[in-house]
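*Asks:* Here is a sequence with its predicted model. Questions after.
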Amino acid sequence: MSHDLVIFDCDGVLVDSERIAVRVEARVLTELGWPHTEADVVRRFVGRSSAAQLAELEERLGAETTRYFDEVTTREVHAAFETDLVAVPGVVELVDALHAAGVPTCVASSGSHAKMRRTLGLTGLYGRFAGRIFSGDEVSHGKPAPDLFLHAAERMRTAPERCAVVEDSVYGVRAAVAAGMTAFGFAGGLTSGEVLADAGAVVFDTMADLVDVLSASAGG
């Protein structure tokens, strides 16, 4: 395998934000009368855009309840980010190793730019990707459609088949595969390696596992 660009998802790959968000969302959904475990939230929503999630909630719970859900979960998650959010273990070293090896990188996430400025900023990662951060808000169709990853590759002037994508969700892996890119599935998050492999990913367990593979593959 050889790659000219490594595209990182953000939540769950660069920043360990999904554990916080999933915990809050499962509790609030259950309180609102639609019982969800954390595993349910992972299967149903992780990897999708906030807009897609809220659209499904509005269809199920109605507009007023969905607005309440959005307000409460956003407030609680942001408060938890300020005290609990950290970078995914080993990812700083991985990103720095790629840059040292001359491997270009970028971020392509379903999250908004405002959210990524907050989460990447809180974890000290924003400066490593500034100017190379792409949001699902920039394309018409979010993951699992390939649009976001193809958009990132185009902006980074790289052919899709020369891109590696680091993902932790089924929706993200499917998007990468649909884009014709190599998907690496991080099994150290909330989605099992078996599920990620079934979606088409090359599975790995720790960020350290990717350092040699991706650094050595630069350009050829």
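*Replies:* Thanks, I have the structure now.

*Asks:* Only C-alpha atoms from now on, for both contacts and neighbour counts.
*Replies:* OK.

*Asks:* biggest helix in this protein by residues?
*Replies:* Scanning the chain for the helix with the most residues, using DSSP state H, yields helix 63-84.

*Asks:* Go ahead and name everything in contact with the helix or strand that it is followed by.
*Replies:* Toward the C-terminus, helix 63-84 is succeeded by helix 91-100 as the next helix or strand (DSSP states H and E). The contact list for helix 91-100, computed with CA atoms under 8 Å, 6 or more residues apart in numbering, reads 13-14, 104-105, 125, 128, 207-208, 210-211, 214-215.

*Asks:* Against that first model, consider the following:
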Amino acid sequence: MWGWKLASILPLLEEENNIKLKRNFVAAYRDIVTKLFTRELKPVEGVADALEALDGEKAVVSSGPLQKIKHALDICGLSKYFGNNLFSSYEVGIWKPDPGIYLHAAKSMGYHPENCSVIDDGPVGVQAGIEAGMKTYFFNRFNEESNTVGVVSFLAMRELPKLIGN
């Protein structure tokens, strides 16, 4: 369920675990995640070097809330690579695996989909990237089986610049 809309995940968790979450669960969850990020979040090994090596504009396209995106980037020291190119499903109203979130980002930045690359670490993002008509790279850090046609799977960020080329 990595990358899915939180509101879609919660009913599944309730059903699978035969529980009823409290009405304030989402707010409490977000507060805990913010505190954990502040205390423990670290950038993926090699991501800063990969971003530095890649030419062109970059964006974050996430199913998470905009404030969470900004917080994570600030903590990891990666904000400078993206500027204002931050696209949240909560702002756009489109959640992965709908390709519309990537298409919106490309259009907002002035690019045609076929001239864009998607780098995602979850199956729903990979699916959205492929369906958007973009070259799609799966950051497969857990070495999961990936049979999606047209997707380039890689295990370490240091591989990315060579895969994409400049």
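*Replies:* Yep, it's here. Nothing here was measured: the structure is a model prediction, and the numbers come from that model.

*Asks:* Give me the buried entries from the contacts of helix 91-100 of the first structure.
*Replies:* 13-14, 104-105, 125, 207, 210-211, 214-215 (16 or more other CA atoms under 10 Å).

*Asks:* Now do the contacts for the equivalent of Phe134 of the first structure over in the second structure.
*Replies:* Using TM-score structural alignment as the criterion, Phe134 of the first structure maps onto Phe87 of the second structure. Contact partners of Phe87 of the second structure, counting by CA under 8 Å, 6+ apart, are 59-62, 66, 101, 105.

*Asks:* hmm, back to that, among the contacts of helix 91-100 of the first structure, which one sits closest to Val166 of the first structure?
*Replies:* Val13 (7.2 Å; CA to CA).

*Asks:* Relative to Gln67 of the second structure, how far out is the equivalent of Phe186 of the first structure over in the second structure?
*Replies:* Here Phe186 of the first structure is matched to Phe139 in the second structure, going by TM-score structural alignment. Using CA to CA, to the nearest Å, we find Phe139 of the second structure at a distance of 23 Å from Gln67 of the second structure.

*Asks:* Also Leu86 of the second structure?
*Replies:* The gap separating Leu86 of the second structure from Gln67 of the second structure is 10 Å, by CA to CA.

*Asks:* Counting neighbours, go ahead and name the busier of those two.
*Replies:* Leu86 (17 against 11; other CA atoms under 10 Å).

*Asks:* pretty sure the more buried one contacts Ser63?
*Replies:* No - between Leu86 of the second structure and Ser63 there is no contact under CA atoms under 8 Å: 11.0 Å.

*Asks:* which residue sits closest to the match of Phe186 of the first structure, ignoring its sequence neighbours?
*Replies:* The shortest distance from Phe139 of the second structure to any residue other than its chain neighbours is 4.7 Å, reached at Asp121 (CA to CA, 6 or more residues apart in numbering).

*Asks:* Tell me the counterpart of the one you found in the first structure.
*Replies:* Residue mapping for Asp121 of the second structure onto the first structure gives Asp168, with TM-score structural alignment as the criterion.

*Asks:* count of neighbours near that match?
*Replies:* Using other CA under 10 Å, Asp168 of the first structure is surrounded by 30 other residues.

*Asks:* Likewise for Gly131 of the first structure?
*Replies:* Burial of Gly131 of the first structure is recorded as 10 neighbouring residues (other CA under 10 Å).

*Asks:* and if you look at Ala153 of the first structure?
*Replies:* Residue neighbour count, defined by other CA under 10 Å, stands at 23 for Ala153 of the first structure.

*Asks:* check contacts around the aligned partner of it in the second structure.
*Replies:* Matched by TM-score structural alignment, Ala153 of the first structure corresponds to Ala106 in the second structure. Contact analysis of Ala106 of the second structure by CA under 8 Å, 6+ apart lists 112-113, 116.

*Asks:* In the helix or strand hosting Ala106 of the second structure, which residues are buried?
*Replies:* Here Ala106 of the second structure, judged by DSSP H and E, is contained in helix 100-109. For helix 100-109 of the second structure, burial by neighbour count (16+ other CA under 10 Å) applies to 100-106.

*Asks:* For the first structure, which segments count as strands?
*Replies:* With DSSP state E as the criterion, the first structure has strands at 5-8, 105-109, 133-135, 163-167, 182-186, 202-204.

*Asks:* thinking again about what came up before, nearest to Glu138 of the first structure among the contacts of helix 91-100 of the first structure?
*Replies:* Thr105 (18.4 Å).

*Asks:* picking that back up, the match of Asp121 of the second structure contacts Ala183, doesn't it?
*Replies:* No - look at Asp168 of the first structure against Ala183 with CA under 8 Å: they stay out of range, at 9.7 Å.

*Asks:* The nearest residue to Pro99 of the second structure once chain neighbours are set aside: neighbour count?
*Replies:* Counting by CA to CA, 6+ apart, Ala128 is the residue found nearest to Pro99 of the second structure once chain neighbours are left out, at 4.2 Å. Applying other CA under 10 Å, we find 23 residues neighbouring Ala128 of the second structure.
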